[in-house]
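S.K.: the amino acid sequence is not available; the structure is as follows:
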């Protein structure tokens, strides 16, 4: 099975190289790793500090792992924190973050490359976030007797990989020193596979969104746009989500302006969104540069800067989270933490927090523009404050995963020099 795994990795890399001819994101994937390969010899890695490496797929997983890194920093101020990313969007979005001492791309998991990367880093502890199962790296860590911890994991027995490649992935999972899972169902599934080194910690995303909410600061550009008006905030939207809102606005009066924060901020796409909008819209960057004070005629603000969404949700009386018409919804907890109801598309059932909030009556799924219009009309006549309170309390009751993970690391002396 290993040869098939490595063949799949090679085919993926070849596919990325081919796509780089016309796709900027794929080009960045290749260029970032090539540049890193040339600079690896210049990395200054201290030998007298505990080197702790966390790997994240992209920006979302980094946000999930960040509370653990912050807690490690507090317990072990001298630790040298290294964060690697698989996705260029994750690296680019977080390359200015000052918490890690070193941010890098993860080289492709091919024979020799994983060993060379680990030989350069020489980590004392490795942390993988959520679904990052890289056989070559995990096997090399196991061979070198470096503790390897998987955090905020969740396992679905119907998953494609576990249905068709179960023996291989079970061996891979057994290579982790400890696995911290989000729920009892995941722990039970692991136990049935003979994997006993698992603990139910919960999901560190709850801790992260509570941190962000506690550190919230007003956004002067958003406040100048709103001028006291209530607003619907649609975050991490894809074209399908945006078209849903365009069709809905053509069909009905929302009674308030909107803020849309696209998942991918591309100038051409934002221009198309603004030109298709039935009302009058403006870019965040344009408003920031203008002195105009009267915004009553504008009913749409499109945010074209990264890193603002988590705090912009706080302004909403209602939130919509994108992705539900594609692979799956994005992080609804970033909105729910502020005590507001959440809407999303139909593909949400793989996300426990979405299922929970729907069951509690604080979140809603819509299939099309007609369902959206009916739901909005209903919500206008409903006690949204009560729904929002349910959402906010739900987030608070799920917190605490970070403490469980870091306590384990401290108790087993994974955070101190030998």
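M.R.: Done, it's in. Quantities reported herein were computed from a predicted structural model and do not represent experimental measurements.

S.K.: hey, let's count contacts and neighbours off CA atoms from now on
M.R.: OK.

S.K.: off-centre distance for stretch 334-342?
M.R.: Put simply, stretch 334-342 sits 16 Å off its chain's centre (C-alpha atoms, centre = their mean, to the nearest Å).

S.K.: with stretch 294-304 instead?
M.R.: With C-alpha atoms, centre = their mean, you get 27 Å for stretch 294-304.

S.K.: and it, which residues are buried?
M.R.: Neighbour-count burial for stretch 294-304 flags 299-304 (criterion: 16 or more other C-alpha atoms under 10 Å).

S.K.: save those as TSV, and put in distance to residue 113 too.
M.R.: Formatted as TSV, these follow (distance: C-alpha to C-alpha, whole Å):
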residue	distance to residue 113
299	52
300	48
301	45
302	42
303	39
304	37
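
S.K.: any idea how far the closest residue to residue 184 other than its chain neighbours is from residue 128?
M.R.: Once flanking residues are discounted, residue 184 sits nearest to residue 200: 6.3 Å by C-alpha to C-alpha, 6 or more residues apart in numbering. As judged by C-alpha to C-alpha, to the nearest Å, residue 200 and residue 128 stand 16 Å apart.

S.K.: just list the residues touching residue 32, thanks.
M.R.: By C-alpha atoms under 8 Å, 6 or more residues apart in numbering, residue 32 lies in contact with 88, 105.

S.K.: so which residues of the stretch 101-250 of the chain form strands?
M.R.: All strands of the stretch 101-250 of the chain, identified by DSSP state E, counting those that start in this stretch, fall at 102-105, 125-129, 148-153, 178-181, 198-200, 231-237.

S.K.: A further structure is provided below for comparison with the first:
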């Protein structure tokens, strides 16, 4: 081959989507680079195949010593770039011995993870010393990596690359989605919901509908469970509660594309890869994983990039910086309980000017935080000894 392969690893859907702007920037600067992607989950692999049809995409093997020699002989990666904090000791040791430079990008360490690694530091510190560069989201994570064994000279602060996310539907026809609803339909998207949240949202929606039928009769709640294995469970919940709903998977399979004969109370988004398009259609978004404890929330920027306000609960540990910027600078609307959610939903649908202004603020907040990808690319090129014009 007249080029070498760069290996990117993202655990699941969120990490793969986060890598999109970085990989596109890398390909623009190094167009002859071969591209290998690995994921930990099937949904992550499906997302990677859809976003990067030009790449070789495989599931990451188990972290067993004998696996990596076979993997290396087959794919021959020249560089390894790992999203966030996926650390596998056998993998790291083997590829370091093979002279493959290793980088962690958009890396972060929560306090819980930091305490766990520190408790077992006799075993984990050699692993943290291996990466050639660790590009961190925030100074606190940088300090934690240093305390766990990463040389401070190898730690670079970039900010969060999720602020640089691209719209992954670029080049995909939007007619499929825009023809679903009439312009007057108020589409509200509850994205990446978890157990307990669907029932809560349905209770609040029904209560609002009873109080304000004129407003909510022309609205549609698009409900998108986070995990595909829960699609049937949520459909059963909707049926048991007597909610008028449609499954998007059935509509999408129809000849001529999806058509809604009439707007249902709930559209169950039971397909993969479509949520981002429905955020684009929505008046505003409700971010799942934030309304019940134990999850920590999902990426609010996927809605903010389309100038949509982000409604969320208080459980946001996984994306504290993203929600924090939106709440502080505009575009984030936090609710503390069901009553607050009810009141906010009514206001958002009663006052289109209010929710439109909050959406504009959300997009402006996102733009102000961008730049992490360019800083990350510069760090990778310096670490790998590359120039933009290098034919690698």
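M.R.: Yep, that arrived. Because the structure is predicted, anything quoted here is derived from the model rather than measured.

S.K.: more neighbours, residue 200 and residue 128 of the first structure?
M.R.: Higher neighbour count among residue 200 of the first structure and residue 128: residue 128, with 26 against 22, using other C-alpha atoms under 10 Å.

S.K.: so that one sits against residue 151, correct?
M.R.: Yes - under the criterion of C-alpha atoms under 8 Å, residue 128 of the first structure makes contact with residue 151 at 6.3 Å.

S.K.: which bit of the second structure covers the helix or strand harbouring residue 73 of the first structure?
M.R.: Per DSSP states H and E, residue 73 of the first structure falls inside helix 59-75. Under TM-score structural alignment, helix 59-75 of the first structure corresponds to residues 13-29 of the second structure.

S.K.: packing partners for the helix holding residue 73 of the first structure?
M.R.: strand 51-56, helix 88-94, strand 125-129, helix 204-214, helix 401-411 (3 or more C-alpha pairs under 8 Å, 6 or more residues apart in numbering; DSSP states H and E).

S.K.: next, the mean deviation of it compared to the second structure.
M.R.: Taking mean C-alpha distance after the TM-score superposition for the first structure, the mean distance separating helix 59-75 of the first structure from the aligned residues in the second structure is 1.5 Å.

S.K.: just how off-centre is the helix or strand just after that helix within its chain?
M.R.: Downstream of helix 59-75 of the first structure, the first helix or strand assigned by DSSP H and E is strand 80-85. How far strand 80-85 of the first structure lies from its chain's middle: 17 Å, per C-alpha atoms, centre = their mean.

S.K.: show residues contacting strand 80-85 of the first structure.
M.R.: Under the contact criterion C-alpha under 8 Å, 6+ apart, strand 80-85 of the first structure has outside partners 45-46, 49-58, 69, 91, 99-106.

S.K.: could you give the number of residues near residue 172 of the second structure?
M.R.: Per other C-alpha under 10 Å, the neighbour tally for residue 172 of the second structure reads 9.

S.K.: and if you look at the one 10 residues further on?
M.R.: Burial of residue 182 of the second structure, expressed as a neighbour count using other C-alpha under 10 Å, amounts to 13.

S.K.: can you check the one 4 residues further on too?
M.R.: By the measure other C-alpha under 10 Å, the count of residues near residue 186 of the second structure is 22.

S.K.: just give the closest residue to it, not the sequence neighbours.
M.R.: Counting by C-alpha to C-alpha, 6+ apart, residue 219 is the residue found nearest to residue 186 of the second structure once chain neighbours are left out, at 4.4 Å.

S.K.: burial check on the residue nearest to residue 5 of the second structure when sequence neighbours are not counted, number of neighbours?
M.R.: Spatially, and ignoring its direct neighbours in sequence, residue 5 of the second structure is nearest to residue 34 (4.2 Å; C-alpha to C-alpha, 6+ apart). Using other C-alpha under 10 Å, residue 34 of the second structure has 20 neighbouring residues.

S.K.: so the residue nearest to residue 186 of the second structure makes contact with residue 267?
M.R.: No - counting by C-alpha under 8 Å, residue 219 of the second structure does not reach residue 267; the two are 10.7 Å apart.

S.K.: please say which position in the first structure residue 324 of the second structure maps to.
M.R.: Across the alignment, which pairs residues by TM-score structural alignment, residue 324 of the second structure is matched by residue 355 of the first structure.

S.K.: burial of its match, as a residue count?
M.R.: 16.

S.K.: try the one 4 residues further on
M.R.: Here the number of neighbours of residue 359 of the first structure (other C-alpha under 10 Å) works out to 11.

S.K.: same thing with the one 5 residues further on?
M.R.: A total of 19 residues lie near residue 364 of the first structure under the criterion other C-alpha under 10 Å.

S.K.: so it, which state does it fall into?
M.R.: In three-state terms, and counting by DSSP: H, G, I helix; E, B strand; the rest coil, residue 364 of the first structure is strand.

S.K.: what's it aligned with over in the second structure?
M.R.: By TM-score structural alignment, residue 364 of the first structure lines up with residue 333 in the second structure.

S.K.: ditto for residue 337 of the first structure
M.R.: Residue 337 of the first structure maps onto residue 305 in the second structure, by TM-score structural alignment.

S.K.: skip the chain neighbours and tell me the closest residue to that match.
M.R.: residue 363 (5.5 Å).

S.K.: try residue 95 of the first structure
M.R.: Once flanking residues are discounted, residue 95 of the first structure sits nearest to residue 103: 6.4 Å by C-alpha to C-alpha, 6+ apart.
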